[in-house]
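K.L.:
structure of the sequence below:
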Amino acid sequence: MTQTNHIGKAPNRVDGPLKVAGTAHYSGEFNVPHLAYGYVVSSPIAKGKVVAIHADEVRALPGVLEVFSHENVPYLAWFDKSYKDQIAPGGSPFRPLHSPDITFNQQPVALVVADTFELARYAAALLRIDYEQEDHETNLETKRTEGYAPGGGKTGFQAPPPPRGNPDKALKNATHSIEAEYAHGAQHHNPMELFTTTVEWRGDGKITAYDKTQGVYNVKNYLMGVFGLGKDEVRVVNQFMGGGFGAGLRPQYSVFMAVLATLELKRSVRVTLTRQQMFSIGHRPNTLQLLKMGTNPDGTLASLQHHALHETSQFEDYTENIVNWSGMLYQCENVKLGYQLAKLDIYSPQDMRAPGAASGNVGLEVAMDEMAYAAGLDPLEFRLRNYADRDQNVDKPFSSKKLRECYKQAAAKFGWETRTQKPRSMRANGKLRGMGMGGGVWDATQTKSAAKALISADGKLTVRSATGENGTGTYTIMTQIAAETLGLPLEAVTFELGDTDQPEAPIQGGSWTAASVGTAVKNACDALGEKILKLAQKPADSPLKDAKYDEVEFVNGQLRLRLDHDQAVVLRDVLQASGETQLEADSSALPNMLKQQGYSMHSHNVAFAEVEVDEDLGTIKVTRVVSAVAAGRILNQKTARSQVLGSVVWGLGMALMEETVMDHKFGRYVNHNFAEYHIPVNADIPHIDVIFVHEDDDIVNPLGVKGIGEVGMLGVTAAIANAVFHATGKRVRDLPIMLDKLL
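P.N.:
Got it, this is the predicted structure:
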């Protein structure tokens, strides 16, 4: 309906000035009156029980307010249903301070609350706790034969589709075949901002929780369910977040601890986890994958089999969609996919950027590279021969798919035609040079969302929705959508988010925020626009007298006929003449299931990577990456590019650096800090080219947008691994690829 003037451009982040000036408040920066501080005490054992807590010694310290543990925590409601209804990892999450039983190392066993943070930390160090230790098991290798198929319990988990064709027979009769195992250890989210909750006691049992979370309503419903609070008794706020990457999808135990202490002490309390404790709140699970592939004489896939086994905790079945993608990314008539879990004495894994897909994609795309070599084909040519125009998992066409164009543009930009096929055949700067590629696919999802739009007589628009801002650019793209819908300059629009006093929105995760909340914002602005049109039609001489809403457009502060721009009114004049100080409209957005039911909806990407490997030292340097993404309509070229840049950095870290090392003797991660858990820094990052391949798709949602934050990571890790093979001739199937695996 409107003339494009904001969407698709590259305006700066509207929240940028607040962040640079230090006036963007994070969860640990709300200095409420009479604030006390809690410090969490963690278990040093992986399995057993707490026998005794010598809390009186600590309570006697001046300034210590209380020591909370399973011994004195009051009865709690623990209504799981209120949690399971959320769009987040399902199951029965860990219940802090619920019993003396220890189920994982670093389990929180007590909370010391004091007048100052320093005193709380000191008192926690003095707290003596007696444990009864039991034998534990934290090694996935010991569970290879004990895997079991999960029964569900997680929102969004889809069991692998049943086998199609006859994959075993097709593999046996294949012209060429491969069979290999691919693995990676546990990886942790490591956002810069620590998980912190500041709970303000408002009296009469009412609280406001300033919590680090990717979903304020998710946390509110959790707190209502656990503590038996009414909806008017708890408000949750998160307006800025210093990185989440999936770690904030679930309410973390910091919010439980802070709310517990606040309700019991009737005093505001802040709880902040330490960097070491950040490694006790979930991770990408240690995963083993077995892939078998075979080709026909013409290089098309004859058989594809993909089986995954990963760890979960003793108290729930955490599940991921690891293998499903292998049944849809390439054309193959004979496919078998399998997925199993193994219980260990660890904390539950948790969704981490592109959960499931990031793991399964590495196995699939490295196996595709191996299969291409076995069949004597260029890896890009092999993928083109097996290009899928239809999602065979559900036997539906894609709503849109420009992956072939991604291949074409990215390969041209990268210079793939200069690559020689033989490993160890290219050199540069005295080092072995390698080129590799990998592709990916991620769901394009829309979920229920709501928004409210308000416009004042001076033409200033405010739009509200309780979504989140992880740094993805939500403030900016929602401002763009609202401004374009009502034809206003960006500076005339304010978008507010992250507060349960606002209309409900889903957690910010899964790459669905732009599609879900963006559609709700547009609907709310359109609903407001219809009210404005009715006001504009009240004067007898109105040039818009008989116009319908789809016959007008808002452009540059005017409301005018689409087919006759001279028939127009000034928006501000209409509002001021109405006598109304403010107009408002609410709206929500749901996916159009009737329109979507016949299609499979996904974003796609491809990444090309170049590496240089020192032949003597085995060191690897990624020198170039080209990433091409087909994700519908791009709302903001700048923030979208930043999302893909971040995704590429994650893929590089997964390929070459990130690994949380478990000491199985103690059942504890030993590198639980920034010094020894290696993540990429500026010096590790090569030149990255980002290409967006436009797709027109009115099926996914009215805006035509798809998510990019997760799909941009896919293909990158495999592309680097494949480039390392091309450079060295050595195939490393166990991530991360470190120099000891090459020497």
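K.L.:
use CA for all of it now, contacts and neighbours both
P.N.:
Will do.
K.L.:
residue 741 is in contact with residue 619, correct?
P.N.:
No: if you go by CA atoms under 8 Å, residue 619 and residue 741 don't touch, sitting 10.3 Å apart.
K.L.:
another for comparison:
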Amino acid sequence: MKFDTPAGPNPIDRLRVVGQPLDRIDGPHKVTGTAPYAYEWHDVTERAAYGHVVGAGIAKGRIAALDTSAAERAPGVLAVVTARNAGELGKGRMNTATLLGGPAIEHYHQAIALVVAETFEQARAAAALVRVTYAREPGRFSLHAEKDRAIKPDGDTPADTAVGDFDSAFASAEVTLDATYTTPDQSHAMMEPMASLAAWDGDHVTIWTSNQMIAWSRGDVARTLGLAPEKVRLVSPYIGGGFGGKLFVRADAILAALGARAAKRPVKVALHRPLIANNTTHRPATEQRIRIGARRDGRITAIGHESWSGNLPGGDPEVAIQQTRLLYAGEHRMTKMRLATLDLPEGNAMRAPGETPGLMALEIAIDEMAEKLGMDPVEFRIRNDTQVDPEKPERPFSQRQLVECLRQGAERFGWNRRAAHGSVRDGRWLVGLGMAAGFRNAPVTKSGARARLQPDGRVTVETDMTDIGTGSYTIIAQTAAETMGLPIAQIEVKLGDSDFPASAGSGGQWGANSATAGVYAACMKLREVIATRLDLDPATAEFVDGEVRGGGRAVKLADVAGDGQIVVEDAIEFGDLDKQKQLSTFAAHFCEVGVDALTGETRVRRMLAVCAAGRILNPKQARSQVIGAMTMGIGAALSEELAVDERLGFFVNHDLAGYEVPVHADVPEQEVVFLDEADADSSPMKAKGVGELGLCGVSAAIANAIHNATGVRVRDYPITLDKLLPGLPDVA
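P.N.:
Model prediction:
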């Protein structure tokens, strides 16, 4: 199905199933332990061996000597895999560093060996017997130190943009702001670690893995192992969280395959927590300079945003300037990205890459500018709203309800009660309110599915789409049920298998809208085949209550298939509507905090998110996505930071004891509101993504609330108490 004109009325608009706050159909499997995760395929694991990964002990250099003899002699050991005996390996398109290092070492904890044994304990004990001698080389581990040597990166996203004459407009502006903000390296902390189980059948390998993008990763496994793609099968029906860290193949999948080949039996590998921070990907640190010039009436005349980040050679920058290209009006504009070469572990996608750190800076700067102008921060944002792409004024937004988000949020949150900085107390707590705008693009991408009408009238949907905790099973079932006129109980959904048609996958906030649109395409094709078989006009045939109706007849779906199945396959393919109009999602985040006047301890008291994100396919699941994102925003604002050892080049706090994520006690009252919206330019579903929007702007809202509570402005995240204490005595 080609989607190249705005969606008109279609079966989804009935909203009998789609748009309803239904419980997750996979919920019972998860709470009863019957949902198989990557490490838990019991029909395979009964005969599986265990692999334990050995990570490099230096950040840059070479292996001078590698002695595995003691490990090979250890009890229960079946094989030890290293670059010396693994055979010639390629590298996936999505990987910056090689997944099995040696003799060259590209980053700390790069995998250099896998020890395979009968039990996990034997594998772990034997891994400690591997002896490695390194030839260490000097490395670059500080973004700030390398900032002046950063270069203009190549890539799909332009590094620089310019509209008008920013320098002149900023120099002549009546009111100006010029400030620098920093965000730290951050780690994924999903509940399920990267884990895989591999088994060979001749020259075919099956890998049960925890991965968000099956089609991408199948191709990269094939490239790495030197196999034809059809000889690789990936299976990933349930994922215990991803956040972008599982977009690409990681070392666990490749090493499980290599270990299984060496041991001649299935092998399972899970990356233990200390390996996740340094061996896998993380959100890279940024340094951002923002300059804003405005007239005294609050109209922005010049806005400039420059961002520096670092990565391994060949890696990509953190695109922290992208929201600034679209969020606010302003005739004269400039954005720049620069990329430094660092020998730290790979920086890559983490929930809302680009916009998350970008808005952490921009939305503080906007508040600072409002204060300079003596304007209310909500009103300042409303005054600089734009209904067109500010860099391409000929291109309007498909829908943009940011102003409505801001106004509804202010009213619901009681924003009019916001007082002067440092003036509200609750005992020893200084209380403040803060807010920020949220923005995230809403891309779409090709997505396929297969639909089967079973003899009993049930419909089975198969697609390699994944569910990373977002509810893909349920919204796909809702889509099929709505399109086919069936109750959701009559739909079976099968996900996460490379034997199924390639989908959009879970990532980039494109997953829900694209994947359900692909399922809609397959179901509409199934409707066409069924109607044609019944000599009905597909354009007028009605599918409702388990029947096909038309021409004065009503035929049950169970009677159409007969003794066999009707099987169709289709994909949604998008035209250039996203080039004609800007597809984006918007939010307004509001927050109340308390800051202890004596210690600087910060507690978030209540939060509100008002979101405009197209048609909401399942409000219950969408709310869960947003409150989870808001919780991540608390961590980013107050505690999450990978501490870099700038001498040795690794993240020191590489476990959940030292890397502090929010816990239940940190999470306050959270309210989520979705505006009524259906975007006909986005897809036949008229939906957009929401899972990343819920994070964008949250940390800045908390930072702005802290400033309102204390009068202390912190521009370096996370806002820990040591950064507040120097400014608190006067307020206290």
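K.L.:
what would you report as the TM-score here?
P.N.:
The TM-score (TM-score structural alignment, normalised by the length of structure 2) is 0.95; 710 aligned residues with a CA RMSD of 1.5 Å.
K.L.:
now the strands for the stretch 101-250 of structure 1?
P.N.:
101-102, 108-114, 128-133, 176-184, 196-201, 207-211, 234-237 (DSSP state E, counting those that start in this stretch).
K.L.:
and the ones you listed, which is most packed in?
P.N.:
Compared across the strands of the stretch 101-250 of structure 1, strand 196-201 shows the largest average neighbour count, a mean of 29 (mean count of other CA atoms under 10 Å).
K.L.:
in structure 2, which residues correspond to that strand?
P.N.:
Strand 196-201 of structure 1 corresponds to residues 195-200 in structure 2, going by TM-score structural alignment.
K.L.:
the matching stretch vs structure 1, average offset?
P.N.:
In the superposition against structure 1, stretch 195-200 of structure 2 averages 1.0 Å from its aligned positions (mean CA distance after the TM-score superposition for structure 1).
K.L.:
where do the strands of the stretch 551-700 of structure 2 begin and end?
P.N.:
553-556, 566-574, 584-596, 602-612, 644-645, 650-651, 669-674.
K.L.:
ok, which of the strands of the stretch 101-250 of structure 1 comes nearest residue 152 of structure 1?
P.N.:
Closest to residue 152 of structure 1 of these is strand 176-184 (CA to CA; 23.5 Å).
K.L.:
which residues sit against stretch 16-23 of structure 1?
P.N.:
Stretch 16-23 of structure 1 has contacts (CA atoms under 8 Å, 6 or more residues apart in numbering) with residue 24.
K.L.:
quick one: contacts for the alignment partner in structure 1 of residue 674 of structure 2?
P.N.:
By TM-score structural alignment, residue 674 of structure 2 lines up with residue 692 in structure 1. Taking CA under 8 Å, 6+ apart, we find residue 692 of structure 1 in contact with 628-631, 634.
K.L.:
just to revisit the earlier point, which one of the strands of the stretch 551-700 of structure 2 lies nearest to residue 110 of structure 2?
P.N.:
Proximity of those to residue 110 of structure 2 was assessed by CA to CA; the nearest stretch is strand 650-651, lying at 10.9 Å.
K.L.:
for the closest one, give me the average deviation versus structure 1.
P.N.:
Compared with structure 1 after fitting, strand 650-651 of structure 2 deviates on average by 1.8 Å (mean CA distance after the TM-score superposition for structure 1).
K.L.:
just the residues contacting that strand, thanks.
P.N.:
Applying CA under 8 Å, 6+ apart, the external contacts of strand 650-651 of structure 2 come out as 59, 108, 277-278, 344-345, 642-645.
K.L.:
can you rerun that using 7 Å?
P.N.:
Contact with strand 650-651 of structure 2 is made by 59, 108, 278, 344, 642-645, as judged by CA atoms under 7 Å, 6 or more residues apart in numbering.
K.L.:
neighbour-wise, which one of those leads?
P.N.:
residue 344 (28 neighbours; other CA atoms under 10 Å).
K.L.:
and it, how far is that from residue 252 of structure 2?
P.N.:
Going from residue 344 of structure 2 to residue 252 of structure 2 by CA to CA, to the nearest Å gives 20 Å.
K.L.:
where do the helices of the stretch 501-650 of structure 1 begin and end?
P.N.:
Ranges of helices in the stretch 501-650 of structure 1, per DSSP state H, counting those that start in this stretch, are 513-536, 571-578, 593-596, 637-656.
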